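# my questions concern the predicted model and sequence given below.
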Amino acid sequence: MSAALQGKVAVVTGGSHGIGRATAERFARDGAIVAVGYGHDEVAARDTVERIGKDGGRAFAVHTELGTPGDAERFWAAFDEAGREFVADGKIDILVHNAAKGSFARLADLPEEEFDQVMAVNVKAPFFLTKLALPRLRDNGRIINLASLAATVGSPELLAYGVSKAALNTFTLDLALDLGPRGITVNSVAPGIVMTRNSQYLRDNPELAAQQADRVALGRLGEAEDVADIIAFLASDQGRWVTGQVIDASGGTAL
């Protein structure tokens, strides 16, 4: 256990699996109390909380389906209810927007409904979760947005997803200027391909996985912990002088 985040309260949306889970577990090892946000997979969220507890950390699950009307208000109400034992005053220090909805369609095949849902989860939810968090977020706090290499590298088959993550990068820049006077840093972390449960198609196709790894300067595809460690740095005091940045977390993909 580290003391890098001792006494801090961290919120991680989409914290039940993948990068979110790895981040929640890393925060807990660094001493933070962690709110593990989830939308659908209660079993995975509870398992994450239990794993953290077994390792001596403190965490609780917060259920809200993001991308639906009123989601921000419901999220913070659920946070207050679930975290009553851990966070009596409702204040937080770190907010990580990790929850996201993917889209794998080129423009000609993209349904309007799918576009709207991607934007609702990936853009609108972080906007208004943050808006309602501002009175809760302590000065010198941290906001970390999970973006994607798809926002800066041409990916026609990820069009809606890439557009949503590009919007999140602009949100990062503007919010960093807005909240700088309070000492709050705001950054994006942009992973490339990361081997999470959403990457099963690569596990099932070693040839395709090898082709994708060939595009990475460091010669392999990412793991959730690779990204979580970067997030942990930004969340810590060591990251205090970094704000308004999009941090490439792709191992040097498509250089």
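Looks like it arrived, so ask away. Numbers count the residues shown, from 1 in each chain.

# can we go C-alpha only for contacts and neighbour counts from here?
Fine.

# what distance do you get for the most centrally placed residue in the chain to Ala24?
Centroid check for the chain by Cα atoms, centre = their mean gives Asn98 as the closest residue, at 1.9 Å. For Asn98, the distance to Ala24 equals 11 Å [Cα to Cα, to the nearest Å].

# presented hereafter is structure B, for comparison with structure A:
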Amino acid sequence: MRTAVVTGGGTGIGRAIAEELVKRGLDVVITGRRADVLETTAQEVGARAVAFDAASPEAVEAALPDLPSTVDVLVNNAGGAVGDADLRARWLADYEANVITAVLVTTALEPRLADQARIVTIGSIAGRRGGGSYGAAKAAVEAWTAELAFDLGGRGITANVVSPGYVEDTEFFGDRMTDQRRQKLISQTANGRPGTPADVAAAVAFLTSPEAGHITGQVIAVNGGAALGR
């Protein structure tokens, strides 16, 4: 059985990814900072929970004994946008939440990655359209992934970014989403609807499949046409 680790797997997109991978027959471990949320999700989707802060080198190191000895799929989903903070603190926090988490977990698990393993990191439409500190952090994820693809490609390991647009049913916006903003974001799509966590999970599931072995170093947009890749 192939084994997967999904960071930030307790809610929203991460939960949907974990659930989809379980349905496809993988043995899935979800991680995150909130042990209670993780345990509930793990029971509901059929995964195993390991709670730790992916932004802390010490916490990642301490969690390694509880993580799989061999990893076939790694999904770096942990991240998000920091709320109110002063300028310097906000930029550092967004970089830590979205880039450092992925780098630390991937580096720690690299010796455990099986040949032909799959790495997918969740980016954002903001990485190419702006978005201040959050967009800049997601742009950095794309640059890091491009290098990672070449560093690990000799072993048949792929590394890609899935870049969602506006996705509902997540904790990302908190109470910051207004009806006006929602309608504006939806109006930018070609298919006239918001994205769902399941949309993103389906793209991740394909990129982590054995059939996706010749797709690497890429940014796959899941945004309903709100930003066109050409």
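Now that the structure is in, tell me what you want to look at. Here the structure is a predicted model, which means the values were calculated and not measured.

# how alike are these chains, TM-score-wise?
The TM-score (TM-score structural alignment, normalised by the length of structure 2) is 0.92; 227 aligned residues with a Cα RMSD of 1.8 Å.

# coming back round to it: which residues are common contacts for Asn98 and Ala24 of structure 1?
Val12, Gly15 (Cα atoms under 8 Å, 6 or more residues apart in numbering).

# find the nearest non-adjacent residue to Ser250 of structure 1, please.
Gly192 (4.3 Å; Cα to Cα, 6 or more residues apart in numbering).

# structure 2: which residue goes with the one you found?
Gly192 of structure 1 maps onto Gly165 of structure 2 when the alignment is built from TM-score structural alignment.

# ok, now which ones touch that match?
If you count contacts by Cα under 8 Å, 6+ apart, then Gly165 of structure 2 has Ser124, Ile125, Ala126, Gly195, Ala221, Val222, Asn223, Gly224, Ala226 around it.

# by neighbours, which of the residues you listed wins?
Ranked by neighbour count (other Cα atoms under 10 Å), these have Ser124 at the top, with 28 neighbours.

# contacts only, for the counterpart of that one in structure 1.
Aligning on TM-score structural alignment places Ser124 of structure 2 opposite Ser148 in structure 1. Going by Cα under 8 Å, 6+ apart, Ser148 of structure 1 touches Gly162, Lys165, Val189, Ala190, Pro191, Gly192.

# switch the cut-off to 10 Å
For Ser148 of structure 1, the contact set (Cα atoms under 10 Å, 6 or more residues apart in numbering) comprises 161-166, 168-169, 188-193, 246-250.

# cool, and Leu168 of structure 1?
97, 122-124, 126-127, 145-148, 151, 162, 174, 187-188, 246 are the contacts of Leu168 of structure 1 under Cα under 10 Å, 6+ apart.

# take those and keep only those in strands.
Per DSSP state E, strands hold the following members of these: His97, Asn145, Leu146, Asn187, Ser188, Val246.

# between these, which is nearest Leu132 of structure 1?
The closest of those to Leu132 of structure 1 turns out to be His97 (Cα to Cα; 13.6 Å).

# chain neighbours aside, what residue packs nearest to the aligned partner of the closest one in structure 2?
Residue pairing (TM-score structural alignment): His97 of structure 1 is matched to Asn76 of structure 2. Closest residue to Asn76 of structure 2 apart from its sequence neighbours, by Cα to Cα, 6+ apart: Thr121 at 4.5 Å.

# pretty sure the one you found contacts Ala203?
No: Thr121 of structure 2 is beyond contact range of Ala203, at 11.6 Å (criterion: Cα atoms under 10 Å).

# and the gap between the aligned partner of Arg136 of structure 1 in structure 2 and Thr106 of structure 2?
With TM-score structural alignment defining the correspondence, Arg136 of structure 1 maps onto Arg112 in structure 2. From Arg112 of structure 2 across to Thr106 of structure 2, the span is 10 Å (Cα to Cα).

# which residues of the stretch 51-200 of structure 1 fall in helices?
Taking DSSP state H, counting those that start in this stretch, the helices of the stretch 51-200 of structure 1 run over residues 71-82, 112-119, 125-133, 159-179, 200-203.

# please give me every residue in contact with Lys23 of structure 2.
Ile17, Val45, Gly46.

# what does Thr106 of structure 2 give?
Contacts of Thr106 of structure 2 (Cα under 10 Å, 6+ apart): Leu74, Val75, Asn76, Ile100, Arg112, Leu113, Ile119, Thr121, Leu148.

# which of the residues you listed has the largest number of neighbours?
Counting by other Cα under 10 Å, top hit in the contacts of Thr106 of structure 2: Val75 with 30 neighbours.

# list the contacts for that one?
4-9, 14, 17-18, 30, 102, 105-106, 118-122, 159-162, 204-205, 208.

# cutoff 8 Å now
Taking Cα under 8 Å, 6+ apart, one finds Ala4, Val5, Val6, Thr7, Ile119, Val120, Thr121, Ile122 in contact with Val75 of structure 2.

# now, of the residues you listed, which are buried?
Among these, the ones that count as buried by 16 or more other Cα atoms under 10 Å are Ala4, Val5, Val6, Thr7, Ile119, Val120, Thr121, Ile122.

# pick out whichever of those residues sits closest to Pro65 of structure 2.
Among the buried ones among the contacts of Val75 of structure 2, and counting by Cα to Cα, the member closest to Pro65 of structure 2 is Val5, at 13.5 Å.
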